[in-house]
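>>> Everything below, folded, please.
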Amino acid sequence: MSNQDANPEELVCREGDGQAIEILTPREVPLGGLRAKKVRRTLPQRDRSFIGAWCFADHYGPDDIEHGNAMALGQHPHTGLQTVSWLFSGRIDHADSAGFTQTVLPGQVNLMTAGKGISHSEFSDTSHGDFTLWGAQLWVALPNHARFTEPTLVHYEPPAVTGDGWTAKVFIGSLLGSSSPVPTHTPLLGAEIVLAAGGEIEIDVDPEFEHGLLVDHGVIEADGCEVKAAELAFIPVGRTTIRIASTDGARLLVLGGTPFGESIVMWWNFVARTHDEIVQYRAEWQDQITKGGQIVPESRAMRPGRFGIVPTATEPPIPAPEMPKNVRLKERR
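I've put the predicted structure just below:
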């Protein structure tokens, strides 16, 4: 189901119009601790940090959460990014320090803007009888002019667009005549496409965009290049169309955007511009959640600070990992 190699190889196809399509394979990582939910991470990679402003892509499921592998992320911080939650199955309850609470269901998007700083929690919910959790968690890096914006949350359920052998839902940007009202700070695209067996679609795309095709299940052919389940195909700028087909049927996410053009430093849940900013953010989070060097037993006992406090939270906040010793974090471009 996934490639557990900590250093996955990057493959290159040279089909279609001759522009290289890179196939990025995932690595399996624990989400929130060694005994926590496992996810397949395809972005960032050693040689690929961005697709547009998309800087992080986790893909998970289908998971039977009645018998373990649930999502249980207690209060934790973010800076300098937007998180995008998209589900294929299941239910996630979101709460944050800006005062927003929102349940996410399949076919709905939650976009949380962390900006200058926010804390939030995410828990899978089986109260409605759906015990299969399946979806993607994506991050967008905020450009320099917007990275200290006020935190907020936007929720949206896009309409389905259908054609011969395919269905699409556009949750960010515009594609196939459908446009999303979800605000972003750089030009972006995010859409789900489902292909029936033998289905094929040719999408008109912005030639100034980079694109990524993240295959959830099935196998697709993208401009002559085979992309398997859990792989991400990177398509560089310059194309005006992308042809996608599947013999047995498939589901995928289409991500895109103009090249980000800025360097970032990304560590744990923080996106910043320098190593020293990361050190500062970590110190501020640890100061909020500890008293006498110990984690506070309840989130309501946290100190106020940059990241705020989730008003409905009762679980202990998640402490930050230790910073790497004698190493300065490197910039990504």
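
>>> going forward, measure contacts between C-alpha atoms and count neighbours the same way
Will do.

>>> now Ala250, nearest residue through space, not along the chain?
The spatial neighbour of Ala250 that comes closest, neighbours along the chain excluded (CA to CA, 6 or more residues apart in numbering), is Gly218 at 4.3 Å.

>>> The one you found and Arg251, how far apart?
7 Å (CA to CA, to the nearest Å).

>>> Look at these two and report which has more neighbours.
Arg251 (22 against 18; other CA atoms under 10 Å).

>>> so how far is the one helix or strand the more buried one maps to off the chain centroid?
Using DSSP states H and E, Arg251 sits within strand 250-257. Computed by CA atoms, centre = their mean, to the nearest Å, the chain-centroid distance of strand 250-257 equals 12 Å.

>>> structure for this one too, so we can compare:
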Amino acid sequence: MSNLERDPDATWSATAVAPARRPEIIEAREVPLGGPRAMTVHRTLPSRERTLIGAWCFIDHYGPSPVSETGGMVVPPHPHTGLQTVSWLFSGEIEHRDSVGSHAFVRPGELNLMTAGRGISHSEMSTPASDALHGVQLWVALPSESRSVEPFFETTPSVLAEIDDALVRVFIGSLAGASTEVTTFTELVAAEITLPAAGSVELPLRPEFEHGVLVDAGPVTVSGVEAARTELVFLGQGAESVRLSAGPEPVRVVLIGGVPLGEQILMWWNFVGRSHDEVVDYRSEWQREAGFDASPAAGAAWRRFGDTDHHYEGTPLPAPELPGVRLKPRAR
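I've put the predicted structure just below:
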């Protein structure tokens, strides 16, 4: 999924984070994904409070959105650099195409993981099989030594585990005795966890990780702190477990976590880079390769973002205008 904001903030992050003494609530902001019948997402990362949880740098939570009302998901070809996109659905179906030739369908219970590396472009469309779309789109920042890898795409089923009253679907890393084998470049975990009404679970955590708990259905009490639907609960390093307790309604959350990235990143629009000049170059290359800028450039025969056609009936997504000042760190 693309960040479709027309005036995206620059996000600069350093990951030296002190351990949290108590879970912190991060409230979502609503972001329409463009068009007269825009599907609205709830974004909790990046936020004013926090820009990274481990290497996780972006969380969009959407739905359930009736396709008949919103028009579904229609995201034209658009670029990414320096990150991995993680697509996870609760309901619906999305068709994915990308510039390395991948053609796949995102379905509930299956992980779709796209590694942008030095650069990739892709498109996403909800299919006629979708009455409603409901899920999350997550991004992971790649560390410096891996951020220029060749792009690739993979899909894999999640792994189920039961612990206490919870059903756990692990789709990245290991949790509750369940593990998956997918390509990551820092240590990560991600899982969907459901609880029945009045149910509870105590999940072991790796204390060297930072963690986040995104609430899809609730409310839910997270280690003594009550969180409502769309809110994200941040758990700093040092937590050896997390207790989730449901009230009178069933609960569904997505747990993410990872070791702190340990370096600075600059994120603007769909690019993760390290400097203002680097992001400017990414934007210029995309505008040229997508046909919005016909000016010649050295090495133009090489295409960072590959084939931008994707069998899409329409034009690729143009990059927003850059701000009139150099991209700088944002106050936290």
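
>>> Quantitatively, what TM-score do the chains reach?
Put the two chains on top of each other and the TM-score (TM-score structural alignment, normalised by the length of the second structure) is 0.88; 310 aligned residues with a CA RMSD of 2.3 Å.

>>> just to revisit the earlier point, just checking, what packs against the strand holding Arg251 of the first structure?
In terms of contacts (3 or more CA pairs under 8 Å, 6 or more residues apart in numbering; DSSP states H and E), strand 250-257 of the first structure is packed against strand 54-64, strand 188-195, strand 210-217.

>>> I'd guess Ser87 of the second structure is in a strand, am I close?
Yes: with DSSP: H, G, I helix; E, B strand; the rest coil as the criterion, Ser87 of the second structure is assigned to a strand.

>>> any idea how far the spatially most central residue of the second structure lies from Asp131 of the second structure?
In the second structure, the residue lying closest to the centroid (CA atoms, centre = their mean) is Leu138, at 1.2 Å. With distances taken as CA to CA, Leu138 of the second structure is found 22 Å from Asp131 of the second structure.

>>> What's Glu110 of the second structure aligned with over in the first structure?
When the first structure is aligned by TM-score structural alignment, the residue opposite Glu110 of the second structure is Gln108.

>>> which residues does its match contact?
Shown in contact with Gln108 of the first structure (CA atoms under 8 Å, 6 or more residues apart in numbering): 86-87, 155-158, 171.

>>> all helices for the first structure, in order.
Secondary structure of the first structure (DSSP state H): helices at 275-289.

>>> farthest residue from the center of it?
Most distant from the centre of the first structure: Gly292, at 34.9 Å, with distances by CA atoms, centre = their mean.

>>> Pull the number of nearby residues for the nearest residue to Arg288 of the second structure once chain neighbours are set aside.
Nearest non-adjacent residue to Arg288 of the second structure, counting by CA to CA, 6+ apart: Ala294, 6.0 Å away. By the criterion of other CA under 10 Å, Ala294 of the second structure has 10 neighbours.

>>> And for Val279 of the first structure?
Val279 of the first structure: 15 neighbours (other CA under 10 Å).

>>> quick one: the residue lying closest to it once chain neighbours are set aside from Asp276 of the first structure, how far?
Closest residue to Val279 of the first structure apart from its sequence neighbours, by CA to CA, 6+ apart: Met323 at 7.7 Å. Between Met323 of the first structure and Asp276 of the first structure the distance is 11 Å, computed by CA to CA.

>>> And Pro158 of the first structure, by the same measure?
Remark: distance between Pro158 of the first structure and Asp276 of the first structure (CA to CA) = 40 Å.

>>> and what of Pro324 of the first structure?
Per CA to CA, Pro324 of the first structure is found 13 Å from Asp276 of the first structure.

>>> before we move on, the earlier item: how big is the offset of the strand holding Arg251 of the first structure relative to the second structure?
Here strand 250-257 of the first structure, set against the second structure after superposition, deviates by a mean of 0.3 Å using mean CA distance after the TM-score superposition for the first structure.

>>> quick one on the thing from earlier: so how far is Gly238 of the second structure from the residue nearest to the centre of the second structure?
24 Å.

>>> Surely His78 of the first structure touches Ala114?
Yes: the criterion here is CA atoms under 8 Å, and His78 of the first structure meets it with Ala114 at 5.8 Å.

>>> Looking at the two, which is more packed in?
Counted by other CA under 10 Å, His78 of the first structure and Ala114 do not tie: Ala114 has more neighbours, with 29 against 24.

>>> Which residue, other than its chain neighbours, is closest to the more buried one?
That would be Pro151: by CA to CA, 6+ apart, it lies 4.8 Å from Ala114 of the first structure.

>>> Who are the contact partners of the one you found?
Each residue near Pro151 of the first structure by CA under 8 Å, 6+ apart is listed here: 98, 112-118.

>>> neighbours around Ser68 of the second structure, how many?
As a burial measure, Ser68 of the second structure scores 11 neighbours (other CA under 10 Å).

>>> That one corresponds to which position in the first structure?
Under TM-score structural alignment, Ser68 of the second structure pairs with Glu66 in the first structure.

>>> Find the nearest non-adjacent residue to its match, please.
Closest residue in space to Glu66 of the first structure, ignoring its immediate chain neighbours: Phe131 at 5.6 Å, by CA to CA, 6+ apart.

>>> number of nearby residues for Gly261 of the first structure?
11.

>>> I'd say it and Arg333 touch.
Yes: with contact defined as CA under 8 Å, Gly261 of the first structure reaches Arg333; the gap is 7.2 Å.

>>> show me what contacts Thr274 of the first structure?
Here Thr274 of the first structure is in contact with 264-265, 329, 331 (CA under 8 Å, 6+ apart).
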